[in-house]
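**Student:** Fold the following and give me the result.
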Amino acid sequence: MMNRRMASWALFTATAGALALPLHAAEQATPKVQLKTSLGTIVVQLDPAKAPKTVENFLQYVKDKHYDGTIFHRVINGFMIQGGGFTPDMAQKPTRAPIPLEAKNGLKNDEYTIAMARTGNPDSATAQFFINVKNNDGLNAPSPDGHGYAVFGKVVQGQDVVDKIKAVATGNRGPYQNVPTTPVIIESATLLP
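**Tutor:** Below you'll find the model as predicted:
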């Protein structure tokens, strides 16, 4: 009798766990992050299936509150809006180690997608990201530099906010170009439930 109860309990536990796993996996399959900016709210849906290291990296910066109080420091209408690395006084925030490039994941630098910024070194992305404001085929892997830029999600809410940001007046600030004359602040970045 005891063995039958234990076997039934084990079967119930295994079945309940198996049933719960897909629900949890589905919740994690497409995490969403809310970027509350001084011009409105943007929600990005991430794609960890196609860009697992990039999504993990971005989410860690979100959890660490790294993006809170940073700005969109580079805005080029007809190209992209870039943020996540500087404070309003143009102080660069410290970052963790760079991550490997995941540009050959099948995702394209299309309008309203989010991708990681990097230097000329393909494996140099840290915290800075950009949102494409048009289809930027020249950034897809392999791009003219042979590498491309890793797309890891897309804007699913707040496209109008992206459009507001891309239209702001910009100028030079110290050695930096295309800096909004009025800072566009990322007030908070939050993983949505």
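**Student:** alpha carbons only for contacts and neighbour counts from here, please
**Tutor:** OK.
**Student:** Helices along the protein, start to end?
**Tutor:** 2-29, 52-63, 159-166 (DSSP state H).
**Student:** Which residues outside the second one are in contact with it?
**Tutor:** Read it as helix 52-63. Applying C-alpha atoms under 8 Å, 6 or more residues apart in numbering, the external contacts of helix 52-63 come out as 46-48, 67, 99-102, 116, 126-127, 150, 152, 189-191.
**Student:** The same query, at a cut-off of 7 Å, please.
**Tutor:** Leu46, Asp47, Pro48, Tyr67, Ala127, Phe152, Ala189, Thr190 (C-alpha atoms under 7 Å, 6 or more residues apart in numbering).
**Student:** likewise the shortest one?
**Tutor:** When contacts are defined by C-alpha under 7 Å, 6+ apart, helix 159-166 is touched by residues Leu39, Gly40, Thr41, Ile42, Val75, Ile76, Asn77, Ile81.
**Student:** Of all the residues in that helix, which ones are buried?
**Tutor:** In terms of neighbour count (16 or more other C-alpha atoms under 10 Å), helix 159-166 has its buried residues at Gln159, Val161, Val162, Ile165, Lys166.
**Student:** Could you check how far the third one is from Lys134?
**Tutor:** Looking back up the chat, that one is Val162. 11 Å (C-alpha to C-alpha, to the nearest Å).
**Student:** If we ignore the residues flanking it in sequence, what's nearest Ala97?
**Tutor:** Using C-alpha to C-alpha, 6 or more residues apart in numbering and skipping residues adjacent in sequence, the residue nearest Ala97 is Thr126, 6.6 Å away.
**Student:** Sequence B follows; please return its structure for comparison with A:
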Amino acid sequence: MPPSKSERERDYERRRHQAWQRRQAAKAAERRRRRNTAIAATLVVVVLAGIAVVAWFSFRPSAADEAAAPGASPSAAATTSASPPANACPAPTSTPDASATQLSSAPDPSVAQGRTWAGTLVTSCGDIGVELDGAKAPRAVASFVTLARDNFFNGTPCHRLTTSGIYVLQCGDPTGTGTGGPGYTFGPVEAAPSDNVYPAGTIAMARRGSDGDSQGSQFFLVYQDSTIPSDTAGGYTVLGRITSGLDVVQRVASAGDDGSNGPGDGKPTTPISIEQVTVQ
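**Tutor:** As a prediction, the model looks like this:
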């Protein structure tokens, strides 16, 4: 006996409802797929950001300890250049004085005279004009002026360059190893920026991490705005600024470093030495 009309209608409605359910299930599955894809993408971003933060803070102690140490300098992760650019400066022709000044104690802050000093770093790559603030950083300026007058910096290489995160060229070590100094240390930290930002052109003293009394002869030249975190000793003594010749430092930085202290941290690929320092 053939199905009645009502049975055919019910069967038709049932099949149509089942088709509707299948469409709804397919739509729900597609929504879940898109949501899961979005979640996965977000997790990837979060993980990558976490890796970047970990990488930065993994390098930060070295940057704070060594960039600040009398025998070391700031470090940071970066890609280095394999060879200098076509306009790189000529190789240094001088060497450190074997009888460089070694003092038993730091010069008295009064040597800074509480005034502004003008000077020039005569380097193998070109002259760098500087201005030193003896009012804001009397201990650091007194030390720098005394060493400059004693020809302590003559022939000394700028031994370390960092090229990412922290952008500095560190100089002032007569041994060129990152461990040398004038025979004394001094402190505490003077005139450090409260926001930890060191603008391009800043001249600051290096020291050991968390030791504000470990400043010596090493200093760093900031060639690009840098944020250098403070530690328990504070920030880093700002003794002055570059007034001309910042492009000299930037030219050296553009050639990169040799990665001898890790990626983006090592000796400048283009060697640079201080031939003489004049102050007045």
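**Student:** can you map out the strands along structure 2?
**Tutor:** 116-123, 126-133, 156-157, 160-164, 166-171, 197-198, 202-205, 219-222, 226-227, 238-244, 265-266, 273-279 (DSSP state E).
**Student:** any chance of those strands in CSV, plus mean neighbour count and distance to Ser143 of structure 2?
**Tutor:** Formatted as CSV, the strands of structure 2 follow (neighbours: other C-alpha atoms under 10 Å; distance: least, C-alpha to C-alpha, whole Å):
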stretch, mean neighbour count, distance to Ser143 of structure 2
strand 116-123, 19, 13
strand 126-133, 21, 11
strand 156-157, 26, 16
strand 160-164, 28, 21
strand 166-171, 28, 15
strand 197-198, 20, 21
strand 202-205, 27, 11
strand 219-222, 26, 11
strand 226-227, 16, 25
strand 238-244, 21, 10
strand 265-266, 26, 26
strand 273-279, 22, 12
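**Student:** Now the residue most central in space within structure 2. Nearest residue, chain neighbours left out?
**Tutor:** By C-alpha atoms, centre = their mean, structure 2 has its centre lying nearest to Ile166, at 1.2 Å. Among residues not flanking Ile166 of structure 2 along the chain, Ser226 sits closest, at 5.1 Å (C-alpha to C-alpha, 6+ apart).
**Student:** Hmm, the one you found is touching Val197, no?
**Tutor:** Yes: under the criterion of C-alpha atoms under 7 Å, Ser226 of structure 2 makes contact with Val197 at 5.8 Å.
**Student:** show me what contacts Ala189 of structure 1?
**Tutor:** Contacts for Ala189 of structure 1 (C-alpha under 7 Å, 6+ apart) come out as Val33, Gln34, Leu35, Lys36, Val62, Lys65, Tyr67, Asp68.
**Student:** burial of the aligned residue in structure 1 for Ala148 of structure 2, as a residue count?
**Tutor:** Aligned against structure 1 by TM-score structural alignment, Ala148 of structure 2 finds its counterpart in Val62. Val62 of structure 1 has 20 neighbours, counted by other C-alpha atoms under 10 Å.
**Student:** repeat for Arg32 of structure 2
**Tutor:** 12.
**Student:** Quick check: it vs Gln21 of structure 2, distance?
**Tutor:** From Arg32 of structure 2 to Gln21 of structure 2 the distance is 16 Å (C-alpha to C-alpha).
**Student:** For Trp9 of structure 1, give its distance to Gly78 of structure 1.
**Tutor:** Counting by C-alpha to C-alpha, the gap from Trp9 of structure 1 to Gly78 of structure 1 is 61 Å.
**Student:** Arg5 of structure 1 now?
**Tutor:** On the measure of C-alpha to C-alpha, Arg5 of structure 1 and Gly78 of structure 1 end up 67 Å apart.
**Student:** what's the answer for Ser143 of structure 1, then?
**Tutor:** Distance from Ser143 of structure 1 to Gly78 of structure 1, by C-alpha to C-alpha: 18 Å.
**Student:** before we move on, what about Tyr149 of structure 1?
**Tutor:** For Tyr149 of structure 1, the distance to Gly78 of structure 1 - C-alpha to C-alpha - is 17 Å.
**Student:** likewise Ala10 of structure 1?
**Tutor:** Separation of Ala10 of structure 1 from Gly78 of structure 1 (C-alpha to C-alpha): 59 Å.
**Student:** Please apply the same query to Val168 of structure 1.
**Tutor:** 12 Å.
**Student:** Mind putting the helices of structure 1 into JSON lines with distance to Thr95 of structure 1?
**Tutor:** Output for these, formatted as JSON lines (distance: least, C-alpha to C-alpha, whole Å):
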{"stretch": "helix 2-29", "distance to Thr95 of structure 1": "25"}
{"stretch": "helix 52-63", "distance to Thr95 of structure 1": "9"}
{"stretch": "helix 159-166", "distance to Thr95 of structure 1": "24"}
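**Student:** so what corresponds to Gln159 of structure 1 in structure 2?
**Tutor:** So Gln159 of structure 1 corresponds to Leu246, using TM-score structural alignment.
**Student:** show me what contacts the residue nearest to Ile166 of structure 2?
**Tutor:** If you count contacts by C-alpha under 7 Å, 6+ apart, Ser226 of structure 2 has them with Gly165, Ile166, Tyr167, Val197, Tyr198, Pro199.
**Student:** Can you tell me what it aligns to in structure 1?
**Tutor:** Under the alignment by TM-score structural alignment, Ser226 of structure 2 pairs with Asn136 in structure 1.
**Student:** Okay, that match and Gly148 of structure 1: tell me how far apart.
**Tutor:** Counting by C-alpha to C-alpha - Asn136 of structure 1 and Gly148 of structure 1 are separated by 11 Å.
**Student:** now do Asn57 of structure 1
**Tutor:** With C-alpha to C-alpha as the criterion, Asn57 of structure 1 and Gly148 of structure 1 are 18 Å apart.
**Student:** swap in Ser124 of structure 1?
**Tutor:** According to C-alpha to C-alpha, Ser124 of structure 1 stands 12 Å off from Gly148 of structure 1.
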